[in-house]
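> What would the 3D arrangement of this be:
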Amino acid sequence: MIARARLAATDVLVSRLSFGAAPIAGLFEPVGEEQAYEAVTAAWDAGIRTYDTAPHYGLGVSERRLGEVLRAQPRDSFTLSTKVGRLLVPYDGGGDDLAAGGFAVPATHRRVWDFSADGIRRSIEGSLERLGLDHIDIVYLHDPDEHEEWALREGYPALERLRAEGVVGAIGAGMNQAEMLTRFLTDTDTDVVLAAGRYTLLDQIALEALLPAAAARGRSVVAAAVYNSGILAEPRTGATYNYTTAPDALLTRARRIRHLAERHGTTLRAAALAFPLAHPAVASVLVGMRSAAQVRDTAEQFARPVPDDFWAELKAEGLLGDDVPVPVKEAV
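Presented below is the predicted three-dimensional model:
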């Protein structure tokens, strides 16, 4: 079983390694039902007990596929997070969702932004129906970048009421940026924020304000997209950084880190997974996985030791700042 950590002052526990369920909904390329089932089952077998999804992922396909596996497990044995802010409205225009949403699934629905109190409740009701579960542990406001005031004025208070009613255990926001997440930490009673790609071996923008704010207020951070969408998994020519082709300078930097990792008997992926957890505010690293093979590899890399000397040399080479927290082995 992978170790777990408690979110802020809540009773919600999360695996230090969490399963991201966007890829099993056909993110960028098709994923069949059997492959998705095997991926989630492999995550369970690897000891992962925290699973993250959203209505946005495959127009509900991610939630349905995740629920198919999790419904067979005792409900108190795992932690589930989903997101609100986009309602799914039936659509009969045909075609697929690749252009509109990035998922290789039939375009059976349209996404409609809705951070109203009614929209939040309707979204959660829809998620519970698709998942086939009786409750959700963590709910995030999903990508409110263009709807900041709406999300803060209506969406967040709605989540706060649901938390007070015991409908959900923890609330927060999930985004691909650090600035607005910092505002959620400082201006609300958010329990946790999900920061995608903003605290990695190549991008530590979250260290400037977000992570200090979380630590100061006793809140938690889930670090997602720790491979920066691919470059830190395999820095090959044409690798992606934040879903676009990586600039040459970043590719060179990632390759230097990989070289040092291999010289110290570990891997770039192991280092990328271990790095965020060195900060005391980070409760979990969240990794999207689309196959059983990816799950097994990720679990293996997560368990792989990363020597202290590697981190020291990373700083000595100027590849990490001197003030950046790094994992340190506990003395025996």
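> contacts, neighbours, all on C-alpha from now
OK.
> what about L320, which SS state?
At L320 the chain is in coil, as set by DSSP: H, G, I helix; E, B strand; the rest coil.
> Could you also give me the structure for this second sequence? I'd like to compare it with the first:
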Amino acid sequence: MKYRKLGQTGLDVSILSYGASSLGSVFRNINESEGIKSVHAAVDQGINLIDVSPYYGLTKAETVLGRAIKDIPRDQFILSTKAGRYGEKLFDFTKKRIMTSLEESLGRLQTDYVDILLLHDIEFGSYDQVMEEGIPALQQLKAEGKIRFFGVSGLPLTVFEKVLAKTELDVILSYCHFSLNDTSLLSLLPLSEQKNVGIINASPLSMGLLSSRSVADWHPADQEIRTACKKAAAFCERNGEDLAKLAIQYAVQDKRIPTTLVSTASKKNITKNIKWAEEPIDQELLADVLEILKPVHNKTWPSGNSEWIV
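Below is the predicted model of the structure:
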């Protein structure tokens, strides 16, 4: 496993990280024992960053993860969780709720601190509430030693620009913006380097678009994006390859992106993903797939309140 520096945090993070959303049965009902084994397999094979949220499975993911990590020495992994999102449409970025949210997470995770705390999907909250209450809560928790570093997560890249224009962050978590079909996250690199912010890239499969499996009905991508990705998957299959493999390899190859989160509750799948990340990418296949996806390159979908987009 290779490791890279996460901004100015001093943390060396594995290029592939473990996204624990699957432990909350977000994508399918999981076997808890198998989910715990997947966490252990990830750490045993060199993954050292684990990310979760109380939103995933409505606290189930944190609870199962807590049972998994209690058997692992605390210094062997970097733990990231979130606060502010608690349901499909339930968001609360008040200072009081962020403080109590962390305490609840610590209980479920069976630990006395987290390495990283992120405000979750801030584009759905009020800008004023995030900036005047949410960020100060993170600053206080860091000062108290209950978290080591903090940041925000969201889909629109404008949310990071807006927050970084007013305050300092240690980390940002961006998803669906550094993958085969969308590399717009690269536009944020000059600002992140200027501000010494570490970047966590999530969803290299673009929430299932870059896979041979059927795309979930809830996926917000329009038909043009879906069709292009389906065409790329079919092309890979005809050539005896897996689009998901290519997508993971592509996401981890850029040294400017410290780490990429993949989510699975399967020991077999996390082992396969790690193996893929360590294999050299097929440059000819990559060029062909990028050409197929060219018509939808950097095309995304709306997310959140309009005040964050402008």
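> How many neighbouring residues does R122 of structure 1 have?
16 (other C-alpha atoms under 10 Å).
> Contacts only, for it.
Residues in contact with R122 of structure 1 (C-alpha atoms under 8 Å, 6 or more residues apart in numbering) are L87.
> The counterpart of it in structure 2: which element?
Counting by TM-score structural alignment, R122 of structure 1 lines up with T100 in structure 2. Using DSSP states H and E, T100 of structure 2 sits within helix 95-109.
> mean per-residue distance, that helix to structure 1?
Compared with structure 1 after the fit, helix 95-109 of structure 2 shows a mean deviation of 1.0 Å (mean C-alpha distance after the TM-score superposition for structure 1).
> Okay, buried residues for that helix please.
95, 97-99, 101-103, 105-106, 108-109 (16 or more other C-alpha atoms under 10 Å).
> same question, stretch 153-170 of structure 1
Buried, per 16+ other C-alpha under 10 Å, within stretch 153-170 of structure 1: 154-160, 162-163, 167-170.
> Structure 2: matching residues for that one?
Using TM-score structural alignment, stretch 153-170 of structure 1 pairs with 132-149 in structure 2.
> which other residues reach that stretch?
Against stretch 132-149 of structure 2 from outside (C-alpha under 8 Å, 6+ apart): 9, 93-96, 98-99, 112-117, 119, 150, 170-171.
> What of stretch 265-274 of structure 1?
With C-alpha under 8 Å, 6+ apart, stretch 265-274 of structure 1 has contacts from 200-201, 226-227, 232-233, 257-258, 261-262, 285, 301-307, 327.
> Drop anything exposed from these.
Members of those classed as buried by 16+ other C-alpha under 10 Å are 200-201, 226-227, 232-233, 257-258, 261, 285, 301-302, 304, 306-307, 327.
> which one of the buried residues of helix 95-109 of structure 2 is nearest R67 of structure 2?
L109 (7.3 Å; C-alpha to C-alpha).
> how about the nearest residue to the equivalent of the closest one over in structure 1, chain neighbours excluded?
Matched by TM-score structural alignment, L109 of structure 2 corresponds to L131 in structure 1. Leaving aside its sequence neighbours, L131 of structure 1 sits nearest to G67 (C-alpha to C-alpha, 6 or more residues apart in numbering; 4.2 Å).
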